[in-house]
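Undergrad: One predicted model, sequence on top.
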Amino acid sequence: MADAAPAPAEPTVLDVAEWSRFEIHTGGKLAGFAAYRTRPGVITFTHTEIDTAFEGQGLGGRLVRAALDAARARGLAVHPACPFVRSWIAKHPEYADLVPSEEHARYGLA
C-alpha cells in the first residue's frame, strides 16, 4: 500500500519587523507580504502583494487578518493606506474599530 501524500502545510504569517512587513509563507515559500510603517501607537499599511503563483487561494485575506490581529494585540491604531487592506476592512467591519473613528471618512469606511 502506498503512503498517503502529506497534507499541505498551513500558511504561516510572520512579522518581519526589520523589513517592516508581515509575510505569509506556504509550503516553505514566501507567498506574499503586507508592508507597513510604524510610529508610536500607530501602524500604517502601505502595500500588500501576493505572488502570482499563489493568487486565488485566499492568502491575501489570511495575511491581512493576521496582521490586523497582531496590531490589535499590540494596541495599535491602524491606518489602511493600502487599498487591499482598506477594502478588506470594509468587508470585515469587526476590524473597523482598529481604524480611529476620525479617520473612517478618509479611508471610506462606514
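TA: Structure received.

Undergrad: hey, let's count contacts and neighbours off CA atoms from now on
TA: Fine.

Undergrad: Could you measure from Arg39 over to Phe45?
TA: Between Arg39 and Phe45 the computed distance is 12 Å (C-alpha to C-alpha, to the nearest Å).

Undergrad: In terms of neighbours, single out the busier of those two.
TA: Applying other C-alpha atoms under 10 Å to Arg39 and Phe45 shows that Phe45 carries more neighbours, namely 26 against 8.

Undergrad: Structure two is appended below for comparative analysis:
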Amino acid sequence: MSELPEIQLEETGSKGRYFIRLATGEEAEMTFTKVGEHQVIIDHTEVPDAFRGQGAGLKLVTRAVEDIRKAGKTVIPLCPFAAAQFRRHPEWADVLKH
C-alpha cells in the first residue's frame, strides 16, 4: 500500500471540501458548509474503491477536526461517516457542537 497524496482544501464562499486526488484522477472528498463565523457542518464523505483500506475517509475527517480546532470553531457532523468517527474519537469532543 502506497502513501496517500497530500490532503488539499478548496473553499468557495460558505462551502468547501477536503480532498485527496490520486495520480489516476480519482478523488476521495469530505464536503462542508460554514455556518456563521464559528460553526462548520460536515455534509458528506465519499471514498471511491481505489482508496479502500487506506484510511482516506478518516484522514479527511481528522484534518478537518484539526483545522476546526485551530480556528476555534465547532462542528456538526451530519455526514453518517463523520458522525461515526466522532463517536470513535472522544478526543474530538472539544470541537463537537452540543
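TA: Done, it's in. None of the values given here were measured: they were computed from a predicted structure.

Undergrad: equivalent range in structure 2 for the longest helix anywhere in structure 1?
TA: Longest helix in structure 1 by number of residues (criterion: DSSP state H): helix 59-73. Per the alignment by TM-score structural alignment, helix 59-73 of structure 1 matches residues 56-70 in structure 2.

Undergrad: For the residue nearest to the spatial centre of structure 2, which non-adjacent residue is closest in space?
TA: Geometric centre of structure 2, nearest residue: Val61, 3.1 Å, by C-alpha atoms, centre = their mean. Ranked by C-alpha to C-alpha, 6 or more residues apart in numbering and with sequence neighbours excluded, the top spatial neighbour of Val61 of structure 2 is Ala82, at 6.5 Å.

Undergrad: Then Glu27 of structure 2?
TA: Nearest non-adjacent residue to Glu27 of structure 2 (C-alpha to C-alpha, 6+ apart): Arg21, at 4.4 Å.

Undergrad: in structure 1, which spans are strands?
TA: For structure 1, the strands defined by DSSP state E cover 12-16, 21-26, 29-39, 42-50, 77-80.

Undergrad: Which strands or helices does the third one pack on?
TA: With contacts defined as 3 or more C-alpha pairs under 8 Å, 6 or more residues apart in numbering; DSSP states H and E, the packing partners of strand 29-39 of structure 1 are strand 21-26, strand 42-50, helix 59-73.
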